[in-house]
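# Have a look at this fold, sequence not included:
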């Protein structure tokens, strides 16, 4: 407690340096600047009034589930186990995890959290700041942005006011609230260290707020708030080689999370479309080659697919995309993020620079062309899984060749064999594959399957 007081006093003194005084009267800075009387009768700013309003909106999440235990196929043979006197092994094990969530709609009980907090959970238990506990219902998830929406039926809930994360600036104060290591509700503070972080390989759609407010395991899904107590982000990940905090944490901007949440609440899922164009960042060399002024941002179109929405709208390779629906495009990832959050059929206005002149084109977001195959049609042991080619809208496009596991039904033969959604099959029966057609040919007529799989940053073999 002594250390906590020293920390709060030190942080308060830092804030006080930015607060003007006139005629010995304190001028508050937002909610966090409400006066606090110290032992000497002097007024100091404190975060406590803001936190008293914000803490009840952040919840602790505990999940439990069961996963299939991978076994050596020989263990399935009762004669083998009897001969070597090996007892029957459990086929499932119980999993538990802890995380955080944020109440964003008090009347309906909607809670925002991370997909990875509740992924594969059979039960989701919510504990409120006042100690009440509830079972939560899953409304929808979006693994690509790592956002999930759950719901509880409870009265007298407190929701956080949602800020406009597009207005954030590097240097703004930020406060992280969550449940690190299952210790209970904890508050840490810092600043916005950077904006628009992408290319980290954490999620499919990345536009992170970077902060030095301490974020640790268990903080996932918790709130990142400003000094007014307004929600600016959902804490998601840290950059660390040891697993502990080193001052580099990442949060999903609340504007992105809110867009995803609205679709999940309305439709239960996020159906992403695309316009059929690829782009890359504008480097200083490209800016010079295109005769662009120094400091010009945006993304340059590198390819437009024939017959695509972008092609019908009039986009061409070499166009410099400046804005999407009025939002400034600074990087190629912005183009993907903006389009990826729009539902199929939505109209999108694209402002481009071509031959020194700006023009605006309108495209209609279209469904991705899918050549997906149901696993049962490919092989009986793949029943319950859906496979597809890696298309241009995927974050894996151009980075790896193979067949993508699009979905796996829980309890299906494919799930019991160990396949997971997001796996990439790069070889089948020791034959390298690049697409569904080659995959189908490699496993045709085989009773057993040997699959080489890329999963995240690792690789493994599955024998079915």
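Cool, the structure landed. These numbers were taken from a predicted model, which means no experiment stands behind them. Numbering: from 1, shown residues only.

# hey, let's count contacts and neighbours off CA atoms from now on
Will do.

# Touching, residue 396 and residue 390? I think so.
Yes - Residue 396 is within contact range of residue 390, at 6.8 Å (criterion: Cα atoms under 8 Å).

# quick one, which of those two is more surrounded?
residue 390 (25 against 16; other Cα atoms under 10 Å).

# which ones are touching that one?
Going by Cα atoms under 8 Å, 6 or more residues apart in numbering, residue 390 touches 396, 397, 401, 402, 403, 404, 435.

# Let's see that with 10 Å instead.
370-371, 396-406, 424, 434-436 (Cα atoms under 10 Å, 6 or more residues apart in numbering).

# ok, structure two:
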């Protein structure tokens, strides 16, 4: 049964209102009961002796799960509460850029219950979702909300790709839990809760799949890049343009003819009108993939094709935007060049290294 929502423009009959809320409540409870066994509590024992908790969920019957720990986890141990027992989890890989950890529980009753990741187009704004997680040290519980926005940044924090903004505030321990749609499919994973706001951010399932597939295959996420930094001119909401700000030597763009100041029109066929378009286009690009990039120079269109290389491992992660202030640019260069690889589009990176 689908979700129903309404906008109260006047008085709603009491019986109708109760019936509507009952319907929503039953649907939320149904999704929770059908999927809660695949959602687990994760305990992280840190190298310094402290510990923290988050949620996670199985994505395969072999015990592979994903979570979103909130801190650097070098040499940390992960334990998963499955079937009323704590199990030491094998760390397949931790991607600091997306904040996703891919783990595997190898002990316990098999097959493991698991959730399916949604594929296809991104979900539209206004889509209802049910979250499942472990708040504080309490049992699993559901949360309910809407996708109210899609952002690539919040204040000074830049995401590697667009995240869903959910109008539900989650408590400590619920980070890493799934967001499930009315079909029972995972559309995202909670990666950030804002204490000062009544909303949370979630990494879309398509990005989760990219991280998981690369991590299982290579032991890490292979982010692509072509050696370009971009910035914007004008107002992004109106007539703003994305332009090439810097070309790095000894990279796929070297000797290509691309120039600083070229206006980026499209990447791999996707129209570029904002920096977030570039970030999304870049996140999913595969190393070794050839991508077309169209630019404008002096009002004339020019087409390029680049072979995507692998992002240098010592490239610092962070913002994908170059400061417009030249002095600030010099001061924070290593933290302001664009990074990432993306789905149907091309890569732009942030680094002060060459290779």
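Arrived safely. Everything numeric in this text was worked out from a predicted model, so none of it was measured.

# Can you pull the TM-score for these?
After superposition, the two chains reach a TM-score of 0.74 (TM-score structural alignment, normalised by the length of structure 2), with 319 aligned residues with a Cα RMSD of 3.9 Å.

# circling back: can you list residues touching both of residue 396 and residue 390 of structure 1?
402, 404, 424.

# can I get those in TSV with secondary structure?
What follows is these, written out as TSV (DSSP: H, G, I helix; E, B strand; the rest coil):
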residue	secondary structure
402	coil
404	strand
424	strand
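
# Distance to residue 106 of structure 1 and neighbour count added to the residues you listed, as JSON lines?
What follows is those, written out as JSON lines (distance: Cα to Cα, whole Å; neighbours: other Cα atoms under 10 Å):
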{"residue": "402", "distance to residue 106 of structure 1": "45", "neighbour count": "24"}
{"residue": "404", "distance to residue 106 of structure 1": "39", "neighbour count": "26"}
{"residue": "424", "distance to residue 106 of structure 1": "40", "neighbour count": "27"}
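
# Any chance of the residues you listed in TSV with distance to residue 97 of structure 1 as columns?
Output for these, formatted as TSV (distance: Cα to Cα, whole Å):
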residue	distance to residue 97 of structure 1
402	32
404	27
424	26
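
# check which helix or strand covers residue 276 of structure 2.
Assigning secondary structure by DSSP states H and E places residue 276 of structure 2 in helix 275-283.

# Residue 217 of structure 2 now?
Secondary structure assignment for residue 217 of structure 2, by DSSP H and E: helix 205-218.

# Could you list the buried residues of that helix?
Of the residues in helix 205-218 of structure 2, 205, 206, 207, 208, 210, 211, 212, 214, 215 count as buried by neighbour count, 16 or more other Cα atoms under 10 Å.

# And residue 195 of structure 2? What does it align with in structure 1?
When structure 1 is aligned by TM-score structural alignment, residue 195 of structure 2 is paired with residue 240.

# Find the nearest non-adjacent residue to its match, please.
residue 246 (6.4 Å; Cα to Cα, 6 or more residues apart in numbering).

# From residue 212 of structure 1, how far off is the one you found?
As judged by Cα to Cα, to the nearest Å, residue 246 of structure 1 and residue 212 of structure 1 stand 8 Å apart.

# Overlap of the contact sets of those two?
Counting by Cα under 10 Å, 6+ apart, the shared contacts of residue 246 of structure 1 and residue 212 are residue 238.

# of the two, who's got more company?
The residue with more neighbours, out of residue 246 of structure 1 and residue 212, is residue 212; 23 against 16, by other Cα under 10 Å.

# now whichever residue in structure 2 pairs up with the more buried one, nearest residue through space, not along the chain?
Mapped onto structure 2 by TM-score structural alignment, residue 212 of structure 1 lines up with residue 167. Using Cα to Cα, 6+ apart and skipping the chain neighbours, the partner closest in space to residue 167 of structure 2 is residue 199 (4.4 Å).

# distance of that neighbour from residue 108 of structure 2?
Separation of residue 199 of structure 2 from residue 108 of structure 2 (Cα to Cα): 35 Å.
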